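Undergrad: predicted coordinates and the sequence they were generated for:
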Amino acid sequence: MSKIPVKNITPDEKSLYVAREKIQVREIHGIFQKIRSYSLWGLMALFFATSWLSWGDRQAILFDLPARQFHFFGITFWPQDFFLLSGLLIISAYGLFTVTNLAGRVWCGYTCPQSSWSFVFMWIEEKTEGTRNKRMKMDKAPMSLEKFLRRGSKHVLWLLLALATGLTFVSYFSPVRELVPNLLTFNLNSWEAFWIGFFGLATYLNAGWLREQVCIHMCPYARFQSVMFDQDTLIVSYDEKRGEGEKGRGARKKGVDPQAEGLGDCIDCSLCVQVCPTGIDIRDGLQYQCIGCALCIDACDSIMDKMGYEPGLVRYTTEHELEGGTTHFMRPRLIGYALVLLLMISGLVYAMVSRTAFELDIIRDRGSLYQLTPNDTVANSYTLEMMNMSQHELEYRIKIEGLKTFISDIPETVILHSNELRAYPFTIEVDPVDLKVSKTDIEIIIYEEATQAEVAREESRFIAPLN
């Protein structure tokens, strides 16, 4: 049974440390390059522009850590909503598992931030230093004024983009309309300056200098992706049966029938290697370094078009398809991932819909169980904590249930401003005649005054003497 070829490309050197070979990526145009460009620039626009959006009198998306408030358009999340973040992270993980099992590393090739910023940095490099051949010649040439200016302009643009990236990232935690003027007037606080510098430097190093090293050696996804692959996973593959003839692959003139010469369709132009951002040869078979960007597909199809051959020598395919069979899209593992993903999304949506923008807590006075008052009543002390987590000022009505007759100094209604937390110490007094047991369960119920809808209820106890 034929399989997708796998080649051992482990270095033969005895040393564990192998010097990095600089990869000069060649620019190529094609359908997959267009798709990635649209997704890349769309993600860039989303990242850099979203922090400038406003919602009412504040920034639309703002993670206000000092105030412990996380604003997302019209919703404010609090630390109490941390479980929602956990659910979102689990959904993201199962979403990645589902997509990977279906179509391989399309996340890495089209939407991963590391890949996206690396492609932008390579685009800047192409515009400042020239084509791949010019850059390779420049690497070998001695320093000159032209080389200094081209290299210098590249690094200046890299640093400006990295600084803009760090500034934008911090702007989701500190209001951007205050952050930018403070940066221009050198009035940043120490933490803002540190994180802008940190993320800016990380972007400059990862996207400008390390690039494929991050994908190959630092990203854990490259290591565990194989456990999510199966024979029906769409991956970028080289059709070895078609590309390799009796005499293997090789150069030939246009118009020559490869079968008559005993050659495969591959003309061994190595263009698929020149355009690969991780520097692999897709003809060596499935490799964990492949990020699924499909640039090699665009490169090979362009050569097949020039030679008059059918496209698809390198293509998105599956192991079953290469064997001459058909791809099974409905398979147990994929269905399992999709079902778990659907359940998690449904659970998160339900939690969001049923979430009330009100927090209630009752704290008993721990100093004493009860007090006997001069009026011959039994008193219990409590503290009522209420938080209005909505974006509007609201009036709430307070009701106590569980006791037939009682006296309390708690207000009947309270008005809470948006995102206001307020504590009310109060007491409940009860005539001992009305108490049948030493411990009576009570409930504090909160209603929204405008709609009379119940927004929260909390249980507590009223404690009295045994006799």
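TA: Arrived safely. Residues are numbered from 1 along each chain as shown.
Undergrad: from here on, just use CA atoms for contacts and neighbour counts.
TA: Will do.
Undergrad: so which residue is dead centre in the chain?
TA: Central residue of the chain (C-alpha atoms, centre = their mean): residue 92, 7.4 Å from the mean position.
Undergrad: what sits against residue 461?
TA: Residues near residue 461 by C-alpha atoms under 8 Å, 6 or more residues apart in numbering: 439, 440, 441, 442.
Undergrad: check which helix or strand the closest residue to it other than its chain neighbours maps to.
TA: The spatially closest residue to residue 461, leaving aside those adjacent along the chain, is residue 441, at 4.6 Å (C-alpha to C-alpha, 6 or more residues apart in numbering). Under the criterion of DSSP states H and E, residue 441 resides in strand 439-448.
Undergrad: other SSEs contacting that strand?
TA: Helices and strands touching strand 439-448, by 3 or more C-alpha pairs under 8 Å, 6 or more residues apart in numbering; DSSP states H and E, are strand 394-401, strand 453-463.
Undergrad: how about those strands, which one is nearest residue 252?
TA: strand 453-463 (77.5 Å; C-alpha to C-alpha).
Undergrad: measure the spatially closest residue to residue 372 that is not a sequence neighbour to residue 441 for me?
TA: Nearest residue to residue 372, sequence neighbours excluded (C-alpha to C-alpha, 6+ apart): residue 378, at 4.9 Å. In this view, residue 378 and residue 441 are 15 Å apart by C-alpha to C-alpha, to the nearest Å.
Undergrad: list the contacts for residue 431?
TA: 376, 377, 378, 405, 406.
Undergrad: pull the number of nearby residues for residue 84.
TA: Residues within reach of residue 84, counting by other C-alpha atoms under 10 Å, total 17.
Undergrad: got another, please set it beside the one above:
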Amino acid sequence: MNHPDSQPIKLVPSQKAAETAEQEGSLYESRKKVYVRSISGVFANWRWILVWVTQLLFYGLPWLQWNGRQAVLFHLVERKFYIFGWVFWPQDVFFLAILLIISAYALFFFTAIAGRLWCGYACPQTVYTEIFLWIEEKIEGDRNKRMKLDKAPMSGRKFGLKAAKHTAWAVVALWTGFTFVAYFTPLKELLGSFVPFAFGSWEIFWILFYGAFTYFFAGIMREQVCKYMCPYARFQGVMFDPDTLIITYDEERGEPRGSRKKGVDPASVGKGDCIDCSLCVQVCPTGIDIRKGLQYECIGCAACIDACDEVMDKMNYPRGLIRYSTENALKKHWGRKEIVGHVMRPRTLIYGGILALVCMAFVWGLATREPLRVDVIRDRATLSREVAGGLIENVYQLQIMNMTEAPRSFEVSVSGLDGIRIADFGGQVEVPSASMHALTLQVRVPVDTGEPGSSNVIHFDIKAKDDTSVAVHEASTFLLPR
């Protein structure tokens, strides 16, 4: 019980704490929508070339046919990956491991040389954002028109434009999801289910799931994915060094900034080459100001270089105020020859050497990959048994994998013990193309052959009739009773 003279305690934050909170601000920055201005130029052309190349591959590969089947198909039901003339089985996971190593070292190598080339030109987030921005510009207009449209109150025109844009985005996103699923379910099956909309539950889930991700990431979230969700933006700093090519602003040449008339010598007005037009900020897909130095939000797309070069041309100033360069090159005023010499440094040579070796190992592995594989499993349920004629029998399961695109006939024989033979077998087996055939064999030997126990080594020989070089010599053991 409270004392009658007591007063309720009021918790009042100290003035110092309040000032500190005001200085630090909110822990979460509210998003400011980035209105990206379209730009043309050398690097913009390269970005669009990569957009066309990557999307022609992605959307086009499922339609290609190879030997009467889909050229690229990761058939999960059959547990086989078809890539043109190659057929990969679960046992080929080794190649997937090498491919992942190649991807990792390629990332290290190209990042050490020229920063975020992958992010700026070939990353799916960048590619689809470019596509969705192009759709938005075609429907709503250029940057200024889009800004005015968003500020305007809702009207029939605004609603129609927004609805058209989001509908176009949704169509692209759903077609992207459909194409993604076509890599795992044969396209013919998907097309057959398209008209009656009779997709399986998993096909529907992945079409909608992948389509929704494309729609929200490329259309709604955009730069937020690169700034806050992509881990590469966070650890790229440890992969850079002072000799890494990055997009840089030449502060020594550009400062102090200021507007002036066309053709005016900057020195005559006490200014640098930068006219403070802010076009480099307007064309940036993440909305940063490259003049503030290297920032983790920069994806290396070089749109600011195209914009600045265009302004320099109009002002009759030399290009390169914003350019690809290195930290050391800016400090020491290196030319192109010195920059190239330092880009190819021990670090990049080591990365490049390892990458080349792993790539050669990958190519060699594919070139020497055996077209025939056989697994021999002795039936442990029956172990060994005596059959008519004084013979001892062991039963074996042979899993014969024909990894080629043509059906083949194989001759099967066994050796290793005196008098060994295969009972009730014609010596030949037919295996369809790119398939596995299970073969049960009853192997028999005379009772007085070999040593008691499982120390008797035998060999199965499987050879293709049309090509004797395609052969497997697989060892196993024969169990004799004690």
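TA: Everything's here; your move. Values in this document were obtained by computation on a predicted structure and should not be read as measured data.
Undergrad: just give the TM-score of the two.
TA: Here the TM-score for the pair of chains, by TM-score structural alignment, normalised by the length of the first structure, is 0.93; 453 aligned residues with a C-alpha RMSD of 1.7 Å.
Undergrad: of residue 378 and residue 441 of the first structure, who's got more company?
TA: Higher neighbour count among residue 378 of the first structure and residue 441: residue 378, with 21 against 12, using other C-alpha under 10 Å.
Undergrad: please say which position in the second structure that one maps to.
TA: By TM-score structural alignment, residue 378 of the first structure lines up with residue 392 in the second structure.
Undergrad: surely that match touches residue 382?
TA: No - contact status for residue 392 of the second structure versus residue 382: not in contact, 11.7 Å apart, counting by C-alpha atoms under 8 Å.
Undergrad: wait, what's in contact with the nearest residue to residue 448 of the first structure once chain neighbours are set aside?
TA: Distances taken as C-alpha to C-alpha, 6+ apart put residue 396 closest to residue 448 of the first structure, at 4.6 Å, once the chain neighbours are dropped. Residue 396 of the first structure makes contacts with 413, 414, 415, 416, 446, 447, 448, 449, as judged by C-alpha under 8 Å, 6+ apart.
Undergrad: tally of neighbours for the third one?
TA: What it means is residue 415 of the first structure. 14.
Undergrad: one step back: in ChimeraX, select just the buried ones from the contacts of residue 431 of the first structure.
TA: The ChimeraX selection below is limited to those of the contacts of residue 431 of the first structure classed as buried (16 or more other C-alpha atoms under 10 Å):
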select :377,378
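Undergrad: residue 72 of the first structure: which of the contacts of residue 431 of the first structure is nearest?
TA: Using C-alpha to C-alpha, the contacts of residue 431 of the first structure come closest to residue 72 of the first structure at residue 406, 43.1 Å.
Undergrad: in the second structure, what residue corresponds to that closest one?
TA: So residue 406 of the first structure corresponds to residue 420, using TM-score structural alignment.
Undergrad: quick one: its match from residue 363 of the second structure, how far?
TA: With C-alpha to C-alpha as the criterion, residue 420 of the second structure and residue 363 of the second structure are 41 Å apart.
Undergrad: so which strand or helix has the residue nearest to residue 324 of the second structure when sequence neighbours are not counted?
TA: Nearest non-adjacent residue to residue 324 of the second structure, counting by C-alpha to C-alpha, 6+ apart: residue 247, 4.6 Å away. Take DSSP H and E as the rule and residue 247 of the second structure turns out to sit in strand 246-249.
Undergrad: corresponding residues in the first structure for that strand?
TA: Mapped onto the first structure using TM-score structural alignment, strand 246-249 of the second structure covers residues 235-238.
Undergrad: swap in stretch 202-214 of the second structure?
TA: Stretch 202-214 of the second structure maps onto residues 191-203 of the first structure, going by TM-score structural alignment.
Undergrad: how about residue 183 of the second structure, what's its partner in the first structure?
TA: That one, residue 183 of the second structure, aligns with residue 172 by TM-score structural alignment.
Undergrad: residue contacts, its match?
TA: Residue 172 of the first structure is in contact with 51, 61, 62, 63, counting by C-alpha under 8 Å, 6+ apart.
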